[in-house]
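>>> Pasting the sequence and the predicted model now:
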Amino acid sequence: MRKFLIGLGASLLAIGHAAAEPAMWKASDEDSEIYLFGSIHLLDKGAPWQTEALDKALSLADYYYYELAMDAEAQALMQTLALQYGTAPEGKTLSSYLTEEQKTAFDAAVTSYGMSPATLEPYRPWLAYLTLSVVSVQAAGFDPASGVETIMMAQTDDEKERYFETAEQQIRFFADMPDDVQAKLLVTVVEQIEEGPEVMTNMANAWRSGDVQTLDEIVNDSMADVSDEVYQTLIVKRNKAWVEEIRTLMEGDEEAVIIVGAGHLIGDDGVPALLEAEGIKVERIQ
């Protein structure tokens, strides 16, 4: 059974309202402290997750690093680029990327959310996948306006915000995948919808409780099971690029908080582990 639901930052949900302590790490050297906090991009409104440790780190930081800018201009650009890279070439439709059985299951999933499958026919599989992923999550009552980045960006100084990636980079992580890999992603989200919300609930609970081992199994191991190319593209290559930027940042004497998708901070390929492999002191503080 495939267990994950990929978004542009891997994990997507948090469910419930009990006290939470999502995992956080601190990387440090003689004159730098870099805090690493894993984000969830869509949350149910009002679910608590900020802690004293996170608030303290935010109050000390010189800079705040996010995956991507999320203001109105950035979101408009993302939508433009999604259509630019996500529209099927002339003579192709979404159905042409799927088997007859897969298309039947996809149509049923889309219809269950009150959508017409015909509206997605002009899309390449990766864009149909992301569209269906977001629709299914929002239908369950979760909202990007309550997500970690949205909340954090409202609290952090715009002039001190920095971003690891551009909108085009994030779009092309998906758009540059081979068509058959894109189709696997689409089939996977359809299968997860058929299985119900249990997997998402387990993932959310693992994040909220700081259970990184379970989160790694649900998100990263399952992603690799679907396609190693997806895992390498969405997790490993990006983590390695971010580690290089963090190393450069630590050459100065500044403090920073890095807020990226939780899937990027866990497991052997996670940013904390890669930093440790570079000889940088890393400790989990929450």
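Perfect, thanks for sending it.
>>> For the rest of this, base every contact and every neighbour count on C-alpha atoms.
Noted.
>>> can you list contacts of stretch 163-174?
Residues from elsewhere that reach stretch 163-174 (Cα atoms under 8 Å, 6 or more residues apart in numbering): 8, 65-69, 74, 77-78, 81-82, 85, 126, 182, 233-234, 242.
>>> How far away from the center of its chain is it?
Centroid separation for stretch 163-174 versus its chain: 12 Å, with Cα atoms, centre = their mean, to the nearest Å.
>>> Restricted to buried residues, select the contacts of stretch 163-174 in PyMOL.
Buried members of the contacts of stretch 163-174 can be picked out in PyMOL with the line below, counting by 16 or more other Cα atoms under 10 Å:
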select buried, resi 8+65+66+67+68+69+78+81+82+85+126+182+233+234+242
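>>> What about the contacts of stretch 163-174, which are in helices?
Counting by DSSP state H, those place 74, 77-78, 81-82, 85, 126, 182, 242 in helices.
>>> Between those, which sits nearest residue 250?
residue 242 (12.3 Å; Cα to Cα).
>>> measure the closest one to residue 208 for me?
24 Å (Cα to Cα, to the nearest Å).
>>> still on that earlier bit, and which of the ones in helices among the contacts of stretch 163-174 is nearest to residue 153?
Residue 153 has its nearest neighbour among those in residue 74, at 13.4 Å by Cα to Cα.
>>> this is the other structure I want to compare:
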Amino acid sequence: MRIYNVLTVIGLFFCMRLFGVIEPEPAMLWRVSDADSQIYLLGSVHLLRPTDYPLREIYAVAFDQVDGLAIEADVSQENAISNYVQENAFYSSGTISQDFSLSTITKLRTWFRQSGYQFSSQYQPWFLATLLLEVEVLSEGPFTASGVDVSFLEQANDRGLPVEYLESWQVALDYLTSMPPEIAEETVLEILNSGNQAINDLNFLIDQWSQSDLAAMEYYIDEEYNGGPQNPLSIAGRNLSWLSAVRDYLGDDRKFLIVVGAGHMVGEYGLPQLLENEGYKVERLPEEPWAELSNPQVDAQANILRTNIQGAMGRVCKIETSADLSDPNSWEVFDTFTFTDEQTTIEIPYSRTDDAMFVRGKIVE
């Protein structure tokens, strides 16, 4: 709870979050704005469990505010993608023995035989890691629900909203095929040695995302692709390449929700930090209801107190006033309204002869 003492004729101006409740936890959602436009950035995961739905209410509220959706890449071109995978799944020269140890290859041969797949020594490391991940973790684990991006894509299509993409599907797949052999072998061994552990790790990662634990997200973002911003296929490099598109959205009359993997939101090359560096206002939005009053001013001629109020989108807020803070029954409802994503100015009758006025924004369900 925060109390602002205003040493003017209005007495004590009262500002609080949920009146006696601690600060709300943030969501994996940012609002980015300049003088006359704004967008939303949502850090997502690309696969979920059925129990992870429904998503946080604040995400749906933000989506209701927008005119369009942008996601990482269009992966609906299945034939082109399948052909691309086939073209890049094999060595043009050489075999897996030049990148994987003999013991790993022996384990792989056993797995292929037991799983009913045909082993080829010309499979690329990234393909082997992806195949095992698909068969042993994704198909066997509880990750059967659509990811966040797919969920919003389906909703955008239902609403007839425009859908745009930050990069081509080929760039997204190049990111996958650029997996270093040592990382691919590490992934293969982890799955072969303990498929359940891989499932547990993924469950844990989704749990951390659900709790909006940005620090955990940053910790779990592997650096294998992150040779730094110089590498256009690294997370940092891709973020930098997306900036021009994000600037265009901020210059558009339409308001967009941009949904990308949570890994693109963390660190000094995360999208929120890059945009803040460029001078945009970047706010990480809270999940829980909140109301914040600010900038109280008295219009003596009109006998009005003006104050700004802003809060969690979609929440219903009561503006209450009191002349005696010591009396909990003295609060009276002055107005009730629903927050949008814009700051609102409210005007409350106020007489200079009053000794004090107390104002609060209180969230109601």
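On my side now, so go ahead. Please read all numbers here as calculations on a predicted model, not as lab measurements.
>>> quick one: TM-score?
Here the superposed chains carry a TM-score of 0.78, computed using TM-score structural alignment, normalised by the length of structure 1; 253 aligned residues with a Cα RMSD of 2.6 Å.
>>> quick revisit: tabulate the ones in helices among the contacts of stretch 163-174 of structure 1 in a markdown table, adding columns for distance to residue 201 of structure 1.
A markdown table is the format used below for those (distance: Cα to Cα, whole Å):
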| residue | distance to residue 201 of structure 1 |
| --- | --- |
| 74 | 30 |
| 77 | 31 |
| 78 | 28 |
| 81 | 31 |
| 82 | 28 |
| 85 | 32 |
| 126 | 24 |
| 182 | 25 |
| 242 | 29 |
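>>> of all the residues you listed, which comes closest to residue 133 of structure 1?
For those, the minimum distance to residue 133 of structure 1 (Cα to Cα) is 10.5 Å, reached by residue 126.
>>> Tell me which residues touch that closest one, please.
86, 174-175, 182-183, 185-186.
>>> give me that answer again for 10 Å
Contact analysis of residue 126 of structure 1 by Cα atoms under 10 Å, 6 or more residues apart in numbering lists 82, 85-87, 94, 132, 171, 173-179, 181-186.
>>> Among these, which ones are in helices?
82, 85-86, 132, 171, 173-175, 179, 181-186.
>>> which of the residues you listed lies closest to residue 282 of structure 1?
Nearest member of those to residue 282 of structure 1, counting by Cα to Cα, is residue 173, at 28.3 Å.
>>> The counterpart of the closest one in structure 2 and residue 168 of structure 2: what is the separation?
When structure 2 is aligned by TM-score structural alignment, residue 173 of structure 1 is paired with residue 175. Counting by Cα to Cα, the separation of residue 175 of structure 2 from residue 168 of structure 2 is 11 Å.
>>> ok, these two, which is more surrounded?
residue 175 (16 against 13; other Cα atoms under 10 Å).
>>> quick one: what's aligned to residue 97 of structure 1 in structure 2?
By TM-score structural alignment, residue 97 of structure 1 lines up with residue 99.
>>> State the number of residues packed around its match.
Residue 99 of structure 2: 16 neighbours (other Cα under 10 Å).
>>> wait, it sits on residue 186?
No. Look at residue 99 of structure 2 against residue 186 with Cα atoms under 10 Å: they stay out of range, at 11.5 Å.
>>> Which one of the ones in helices among the contacts of stretch 163-174 of structure 1 is nearest to residue 251 of structure 1?
Looking across these and measuring by Cα to Cα, the closest to residue 251 of structure 1 is residue 242, at 14.5 Å.
>>> gap between the closest one and residue 121 of structure 1?
Separation of residue 242 of structure 1 from residue 121 of structure 1 (Cα to Cα): 36 Å.
>>> got it, and residue 226 of structure 1?
Distance of residue 226 of structure 1 to residue 121 of structure 1, given as Cα to Cα: 24 Å.
>>> what about the strands in structure 1?
24-28, 33-39, 63-66, 161-163, 255-261, 281-284 (DSSP state E).
>>> Read off where the fifth one ends up in structure 2.
I take that to be strand 255-261 of structure 1. Mapping strand 255-261 of structure 1 onto structure 2 (TM-score structural alignment) gives residues 255-261.
>>> Now do the matching stretch: distance to the chain's middle.
8 Å.
>>> I'd say residue 141 of structure 1 and residue 197 touch.
No. Contact criterion Cα under 10 Å: residue 141 of structure 1 and residue 197 do not qualify, at 11.6 Å.
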